[in-house]
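> this one's structure only:
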């Protein structure tokens, strides 16, 4: 009879490592020893500072005090992403969290909207998103709003300093009993059956465990270096392979949204924190060189440069196995999809949730591992498709990059979604596990100029005046609520999430 897992070793720190340690120690309590090994001499990537609303679920799962977390990580609230220049050079649209509309008796909101818009009886999409209205007004709602109130329609995530988040999680973990080991791994020792038995540190110390979590970044020290899981390259769909990041001084009020601005060789992010603004340029080396990308980033900053630009290289794709034998890869060790929709930390959370659902004993059932790999694979593929969507739908032809991505082949799974919307305005999730809701798909499709050839004709049978009146009430209510919410900076100070002015 198989024995229960009694020891877990998280290899690597950073955001992914400390998230793994926190989740696994919370789940196993005193019954399992959880250790994390990291070296102060090895830096972390740590430039991803924007999240999606599922980060709240993770914080709740590990019992995080969100007020303290926001204060210590210099966090701000995020209501969505503003996309500048993605449809064409002069277009701007907003991908909000939450949902469009409010009344449950409207059916599929977007079908009602398409039907009324065809009659000239509906406003633009932004009018029906409370998150969009609040974001553009620079206003935010409470962290845990009452769902019975209009404010309960606000969904938010965070911008935070990734390095400070890892430090905050370390404190949380150590208070739960996670043991941190300082050291650099020089050898991975395997059993005759290929399972990892131990890791050896400089100085000859060894650490063993029943289950190993690989959070060693792009190199995948265990999952690839030892177990040779293999890598599936998605560069033919996602050609961005470089990034340069640099912080600048905070200028003006904190905007409660991320901004992604399309540029000749890629796109630039802007992420406002309490104490500074995070900036970066994600690009393809096929279309712009490293120095030109760094120069362009610095030229477009809206505040004083605070540190020299930092360069990163990556290959978009995924491990062919996220879990092999007794090693589970999380974070960059498992693969990388560029940060356009802020999903890197979300996918760490997804991997951890799936691991808890498929938690092994020491027999490491092959069927269980295979099911985990299939489920996580589907999760990652739908994120991949959603990110590719932004490039595929561009109408820009002003630079070689945009001509290339607008014409490149796309996965069949994405092509089906796009065709369903083009033909009938259909946005139904294709899987119960889809993270991106119809709101997300509608925001990008409409924002980048896709016009459905038809919509569901059943919605034309309803009384258009009645439905238009309902939409008008939603529009007016959202505008009223957004105007009454507190300004972002004021809310952070009043709630104790930021230092008093």
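Structure's in. What do you need? Owing to the predicted nature of the structure, the values given are computational and were not obtained by experimental measurement.

> for the rest of this, base every contact and every neighbour count on C-alpha atoms.
Fine.

> now do the contacts for residue 246.
Contacts here follow CA atoms under 8 Å, 6 or more residues apart in numbering; on that basis residue 246 touches 278-280, 298, 305-310.

> rerun at 10 Å
By CA atoms under 10 Å, 6 or more residues apart in numbering, the contact list for residue 246 reads 47, 277-281, 294, 297-298, 301, 305-311.

> going through those, which ones are buried?
47, 277-281, 294, 297-298, 301, 305, 309, 311 (16 or more other CA atoms under 10 Å).

> before we move on, what SS does residue 163 have?
Judged by DSSP: H, G, I helix; E, B strand; the rest coil, the three-state class of residue 163 is helix.

> meant to ask about residue 489
helix.

> what does the one 10 residues further on give?
Local secondary structure at residue 499 is given as coil here, using three-state DSSP.

> here's the one I want to compare it with:
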């Protein structure tokens, strides 16, 4: 018994497999106390979305938490390393910039590096000097990505290599299989079957069991809904409402197709803006993942499909598959004894590769608030408060990419450029537009470096900069920036190529065979 008299949870049921289900199962199998059984129910009939192949650096924390050997994980999933995301044609046609992982330069005396860079850029403009150059020149992840190079960061904080940060591109289906093997080895029981009914307690409304085709019944005490867009438990049985964000994120469909590898194995994702949305390109060791996320109100399905196929740089490996969705989230992600993880709780398009992070975030916060049979309302409210805030913060960052554009060459971009914004994003843009202030709220996913890269990349220049940046003499500031840029350039040049690093450390067997 726990201290308040409520009993311990001993039976956890996960409804749905895929990335969300098996990430949850693997974490629970390794982190919950002994005596807790974990059962995962999934149906081969239904399948999974399985196109989310790009991640952000937070996934490293999840893998370490589970004690996963990184090279083994990379080999098993056909993964490559990711130093950032290249955005083409977003601010204007023909334009391109990189949102890199890692940091820009080094702060001095409490003054942020980007403020020093802005001040130097202003001085150069006034004096017709050589120019501070793009801010990406001061980020190792950005310079290495452009050169097609990769190595792991240094643990020495004095080394330039310590500023590098990375994530992965991987095959989502292979990742789910990798985690399933871990989870089942740790005692998770997988049950094959399609859920046909959800039993609830008549008095409390709590979920008591799920019924499967063939009149089978799976009982539980804590239920985790990983059923994808169907949201069988949270949205279906518990009828938790869905709040749409279509007014800010009008894309509601996607075509996805893998293609054969061609050319160098680049260490970054590419997102190319199109007439009614954007196309992704994600390089894996054994293939390339491609997709077109679009608004069905601005382009028809066949035209979107043809645009995707026309943009491939290798032969398509099969027919494109269509997905339909709506940006938004459930009003609560934890209701009674049911927690939604992944698409069953909300959806934000994969522009900044946040889908798997939001799965991970839901899991880690569930572990920090793991309930007993009393299901404390205070703890449930805290989970919902923190998770819903994170969804909104990620939402705002994605909206920024669409809204901060000069494009008016289609009805889609005209809508995005002129739409009203959430008040939370308006406030961030106002602080930036004045003196380039960027503050990271508690628990916010994206760092100031991420906001700075996208704001400048999308062409939003502030009126001024932090007055404290002028405390450093102009000639000293210029020398400092030149030194930083030179050190980063030399460090990137000494790194192995991305392809050579993988070949030496973690080449997948499927790729070696090819």
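Thanks, I have it. Quick caveat, the model's predicted, so the values are computed rather than measured.

> and the TM-score between these chains?
The TM-score (TM-score structural alignment, normalised by the length of the first structure) is 0.98; 500 aligned residues with a CA RMSD of 1.3 Å.

> got the buried ones among the contacts of residue 246 of the first structure as a markdown table, with distance to residue 172 of the first structure and secondary structure columns?
Formatted as a markdown table, those follow (distance: CA to CA, whole Å; DSSP: H, G, I helix; E, B strand; the rest coil):
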| residue | distance to residue 172 of the first structure | secondary structure |
| --- | --- | --- |
| 47 | 22 | coil |
| 277 | 26 | strand |
| 278 | 25 | strand |
| 279 | 28 | strand |
| 280 | 29 | strand |
| 281 | 32 | strand |
| 294 | 36 | helix |
| 297 | 35 | helix |
| 298 | 36 | helix |
| 301 | 35 | coil |
| 305 | 32 | strand |
| 309 | 31 | coil |
| 311 | 31 | strand |
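
> list the contacts of the alignment partner in the second structure of residue 422 of the first structure.
In the second structure, residue 422 of the first structure lines up with residue 433, judged by TM-score structural alignment. Contact analysis of residue 433 of the second structure by CA under 10 Å, 6+ apart lists 427, 455, 460-465.

> what about the helices in the first structure?
In the first structure, helices defined by DSSP state H lie at 14-28, 54-61, 66-73, 109-118, 130-137, 162-176, 290-299, 344-357, 366-392, 400-407, 412-424, 438-447, 464-484, 488-494, listed in chain order.

> tell me which other helices or strands the shortest one touches.
This means helix 488-494 of the first structure. Where contact means 3 or more CA pairs under 10 Å, 6 or more residues apart in numbering; DSSP states H and E, helix 488-494 of the first structure is packed against helix 66-73, strand 76-78, helix 130-137.

> which residues of the second structure does it align to?
Using TM-score structural alignment, helix 488-494 of the first structure pairs with 498-504 in the second structure.

> next, the mean deviation of that stretch compared to the first structure.
Its aligned residues in the first structure lie a mean 0.7 Å from stretch 498-504 of the second structure after superposition (mean CA distance after the TM-score superposition for the first structure).

> could you check how far the residue lying farthest from the centre of the second structure is from residue 121 of the second structure?
Distance to the chain centre peaks in the second structure at residue 127, reaching 41.5 Å (criterion: CA atoms, centre = their mean). Plainly put, residue 127 of the second structure is 10 Å away from residue 121 of the second structure if you go by CA to CA, to the nearest Å.

> which residues touch the most centrally placed residue in the first structure?
For the first structure, the residue sitting closest to the mean C-alpha position, by CA atoms, centre = their mean, is residue 343 at 1.7 Å. Residue 343 of the first structure makes contacts with 48, 50-52, 54, 336-337, 349, 380, 383-384, 387, 435, as judged by CA under 10 Å, 6+ apart.

> now for it: what does it line up with in the second structure?
In the second structure, the residue matched to residue 343 of the first structure (TM-score structural alignment) is residue 354.

> aligned partner of residue 72 of the first structure in the second structure?
Looking across to the second structure (by TM-score structural alignment), residue 72 of the first structure lines up with residue 76.

> just checking, its match touches residue 181?
No: checked against CA atoms under 10 Å, the pair residue 76 of the second structure and residue 181 is beyond contact range at 11.2 Å.

> between the two, which has more neighbouring residues?
When residue 76 of the second structure and residue 181 are compared for neighbours, residue 76 comes out ahead with 20 against 14, by other CA atoms under 10 Å.

> can you tell me how far the more buried one is from residue 112 of the second structure?
From residue 76 of the second structure to residue 112 of the second structure the distance is 40 Å (CA to CA).

> kind regards, and thank you for your time.
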